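from the sequence below, what's the structure:
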Amino acid sequence: MNKVWAEVCCEIPAAMVDLVADYLVELTGNGVSIDNLEVDTFSIDTIRESPVKTVRGYFAPGDGLDARIAELEQFLREHGPRFGADSIPTPSVTMIREEDWATGWRQHFAPARIGRHLVIKPTWEPFAPLPGDLVIELDPGMAFGTGTHPTTRLCLEALEEIVAALPTADASPLAVLDVGTGSGILAIAAAKLGARRVVGTDIDPDAVVVAAENCTLNGVADTVELVTTPLAAIPGVFAVTLANILAEDLVRMAGELAVKVATGGFLVLSGILREREEYVIAGFTATGLSLRSARHDGEWSCLVYRRGA
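I've put the predicted structure just below:
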């Protein structure tokens, strides 16, 4: 029998999205979804930004549900004025089946070209590749990561450029570490781009299951090792380490991330709001890595560091 969830929808100012999303993750212990209220297209590239967005959190129904929603309402009342919202609509509650939660977003996930050669294609969509295309078939399931979000796009673009610039005369196998692998998209891309050893780690066992399915679907299961092992316990160093997670977690893990970067290797940090970019840079000043570039897409930032040869 399918599990039933209480889907709680909050209509809030767009600038408040990250604050509310982080709070809902903490309050529910589950993932959230964010909707643009002006979606009138099936192409992700033409979605218009809206001043008001819907953040959806998912609660397991039970005796404590009313108390948690009351906490959420209080949070919105307290923080809304900071974002120009003196009054925020009362969150709505809808009971849904887990299968509806897991698949309802699919209508907005279309094939997307990223960088020079990478193409992210949902498993249920037809696509005719061009010569040289590296197609990643993806079914994110309940895990985060379709490749369409700017944080993932920035990471993929940086990864492709780094791999393309590495010396071809180096006979050592390219090793890549993907921290917070989610759906496995970055790990799969690394393998498609030529990495011979890829390790993807995530604290969520369900994400690792989904990532493993996607690796098998893309024919890279023999190259990608997926684990729930803590970062500090993963052996070895890597030519490229990728971390597409929250800015606060990046800074908290700065030392652990830095020691995984091989001499001459790269560390790619994404998931950073531009307003938090300087905060992350400051958090990595003592790591011994040098900042090589910062790239941006809208309100998001991606930082590329390198360990000197």
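
from now on I want contacts and neighbour counts done on CA atoms only, so please keep to that.
OK.

so how far is the host helix or strand of Ser301 from its chain's centroid?
Assigned by DSSP states H and E, Ser301 belongs to strand 300-306. How far strand 300-306 lies from its chain's middle: 14 Å, per CA atoms, centre = their mean, to the nearest Å.

what are the contacting residues of it?
150-151, 154-155, 158, 261, 264-274, 277, 289-296 (CA atoms under 8 Å, 6 or more residues apart in numbering).

just the ones of these in helices?
150-151, 154-155, 158, 277 (DSSP state H).

would you turn the residues you listed into a markdown table with distance to Ala6?
Shown next, in a markdown table, are the ones in helices among the contacts of strand 300-306 (distance: CA to CA, whole Å):
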| residue | distance to Ala6 |
| --- | --- |
| Pro150 | 29 |
| Thr151 | 28 |
| Leu154 | 33 |
| Cys155 | 33 |
| Ala158 | 38 |
| Glu277 | 35 |
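
just to revisit the earlier point, buried set for the strand holding Ser301?
300-306 (16 or more other CA atoms under 10 Å).

try stretch 156-164
Of the residues in stretch 156-164, 156-160, 162-163 count as buried by neighbour count, 16+ other CA under 10 Å.

so where do the helices sit in the stretch 1-150 of the chain?
Taking DSSP state H, counting those that start in this stretch, the helices of the stretch 1-150 of the chain run over residues 17-28, 65-79, 98-103, 150-165.

between the ones you listed, which gets nearest to Pro111?
Nearest of the helices of the stretch 1-150 of the chain to Pro111, taken as CA to CA: helix 150-165 at 13.0 Å.

after the closest one comes which helix or strand?
strand 175-179.

neighbours around Pro129, how many?
Close neighbours of Pro129, defined as other CA atoms under 10 Å, add up to 11.

for the comparison step, fold the sequence that follows:
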Amino acid sequence: MKLSECVDAGDDARLLVLIETEDGRCARFLCSELQEMGEISCYDKSGTWQLGMLAHSGVKFDVCLTAVQEKLESLNSRGGSDQAELVETRLVSGSTASLAAAPVTIGSFTLVSQAEKECRPHEIFFDGGKAFGSGSHPSTRLAVSLLEAAADQMSTAEVLDVGCGSGVLSLISARLGVRRTVGVDICSDSLAVARRNVEQNNLCDCITILNTPVQDIAGPFDLIMANLTLSVLYCLLADLGRLSRVGGLLIVSGLQGQQAQGVLPRLQESGWQLEKSAREGKWQAMLLRRIANDNAGLRPA
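All right, here's what the predicted structure looks like:
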């Protein structure tokens, strides 16, 4: 397949690929497979999943397009309902290229641009800005899947979102009925984006965004969400235990490869019990319950 019309895309042009499938599992699989090639958006539009990939700057067009085609051919050769179609390819100017305004389906919610005039019950006004947490990353999707799995236990819960980034997990927790969510981050860009998203969704009464180190936060909380790198997670293990009620829940995401198996014994030693795990490609997340309140001997690795 040749690239579509791309007149005046410029020397900094980037490849934009649009894919459609009617199978949600297929869409999530492709999101995971294409994540390393570029920025991803994924949207369920009336039963048809629309996936967009904007290739990273500097990626060779032909190489990237060939890789996408090969993944689709491999997927479609399996037969069954998990079929996907490459519906459009084009070059866009690198100076203006963005998927930020594209809707993203995550769990039972859809993140939509704040330019939309109305927000339906399953939609959340959202702008990722420069903050981590666009909603399209596997670690975010996994965290949301575990958050929704625990939703029936959270009607009166108090939740802590550690490293809240854009605030996407805080927003979804509030929309799931959580009474109070505290999001914390030390990045000024993230704080500004998260606060703007909270205001746009009229959730200021139930979400508070703080520029406060985790070590200075006072608990306890019924649920803690930690979509973090492994090194940061290790450093915060003692605080996560201190901030949780006995019987409280912890969602850990952002783990790759064998990292979940590596950190699980440390979590168990510090009073956590595994309730459920989730995987998407190389990414993993865990839902744990606090069964003890003893951090004795626990030190960062």
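
post the TM-score for the overlay when you can.
In this superposition the chains share a TM-score of 0.65, using TM-score structural alignment, normalised by the length of structure 2; 219 aligned residues with a CA RMSD of 3.0 Å.

hang on, the earlier thing: in CSV: the buried residues of stretch 156-164 of structure 1, plus distance to Thr146 of structure 1.
As requested, the buried residues of stretch 156-164 of structure 1 are exported to CSV (distance: CA to CA, whole Å):
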residue, distance to Thr146 of structure 1
Leu156, 12
Glu157, 14
Ala158, 17
Leu159, 16
Glu160, 17
Ile162, 21
Val163, 21
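
what about Trp5 of structure 1, neighbour count?
Using other CA under 10 Å, Trp5 of structure 1 has 20 other residues around it.

so which residues of structure 1 form strands?
Along structure 1, counting by DSSP state E, strands occupy 4-13, 32-36, 52-59, 92-97, 112-114, 118-122, 134-138, 175-179, 197-201, 224-227, 238-244, 261-273, 290-297, 300-306.

can you check which part of structure 2 the last one sits on?
Under TM-score structural alignment, the counterpart of strand 300-306 of structure 1 in structure 2 spans residues 283-289.

how far apart are the matching stretch and its match in structure 1?
Average distance, stretch 283-289 of structure 2 versus aligned residues of structure 1 after superposition (mean CA distance after the TM-score superposition for structure 1): 0.5 Å.

translate Asp161 of structure 2 into the numbering of structure 1.
Under the alignment (TM-score structural alignment), Asp161 of structure 2 pairs with Asp178 in structure 1.

just to check, Lys121 of structure 1 is in contact with Ala110?
Yes: the criterion here is CA atoms under 8 Å, and Lys121 of structure 1 meets it with Ala110 at 6.8 Å.

give me the nearest residue to Leu228 of structure 2, chain neighbours excluded.
Nearest non-adjacent residue to Leu228 of structure 2, counting by CA to CA, 6 or more residues apart in numbering: Gly254, 5.3 Å away.

can you tell me how far the one you found sits from Leu233 of structure 2?
10 Å (CA to CA, to the nearest Å).

what does Ser41 of structure 2 give?
Taking CA to CA, one finds Ser41 of structure 2 at 27 Å from Leu233 of structure 2.

contact partners for Gln215 of structure 2?
Contacts of Gln215 of structure 2 (CA under 8 Å, 6+ apart): Asp239.

structure 1: which residue goes with that one?
That one, Gln215 of structure 2, aligns with Ala232 by TM-score structural alignment.

the contacts of strand 300-306 of structure 1, buried ones only, as a PyMOL selection?
The buried residues among the contacts of strand 300-306 of structure 1 can be selected in PyMOL (16+ other CA under 10 Å) with this line:
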select buried, resi 150+151+154+155+158+261+265+266+267+268+269+270+271+272+273+274+277+289+290+291+294+296
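
outside of stretch 186-200 of structure 2 itself, list whatever touches it.
Residues outside stretch 186-200 of structure 2 that contact it (CA under 8 Å, 6+ apart) are 114, 125-132, 163-168, 171, 185, 204, 207, 209-213.

what does stretch 143-153 of structure 1 give?
With CA under 8 Å, 6+ apart, stretch 143-153 of structure 1 has contacts from 44, 109, 112, 114, 120, 138-140, 182-186, 206-207, 210, 244, 270-272, 297-298, 300-302.

now do 6 Å
Stretch 143-153 of structure 1 has contacts (CA atoms under 6 Å, 6 or more residues apart in numbering) with 182-183, 207, 270-271.

hmm, which two among those residues are most spread apart?
The most widely separated members of the contacts of stretch 143-153 of structure 1, counting by CA to CA, are Ala207 and Ser270 (18.5 Å).

just give me the residue right at the centre of structure 1.
Centroid check for structure 1 by CA atoms, centre = their mean gives Gly145 as the closest residue, at 5.0 Å.

please say which position in structure 2 it maps to.
So, by TM-score structural alignment, Gly145 of structure 1 is matched to Gly133.
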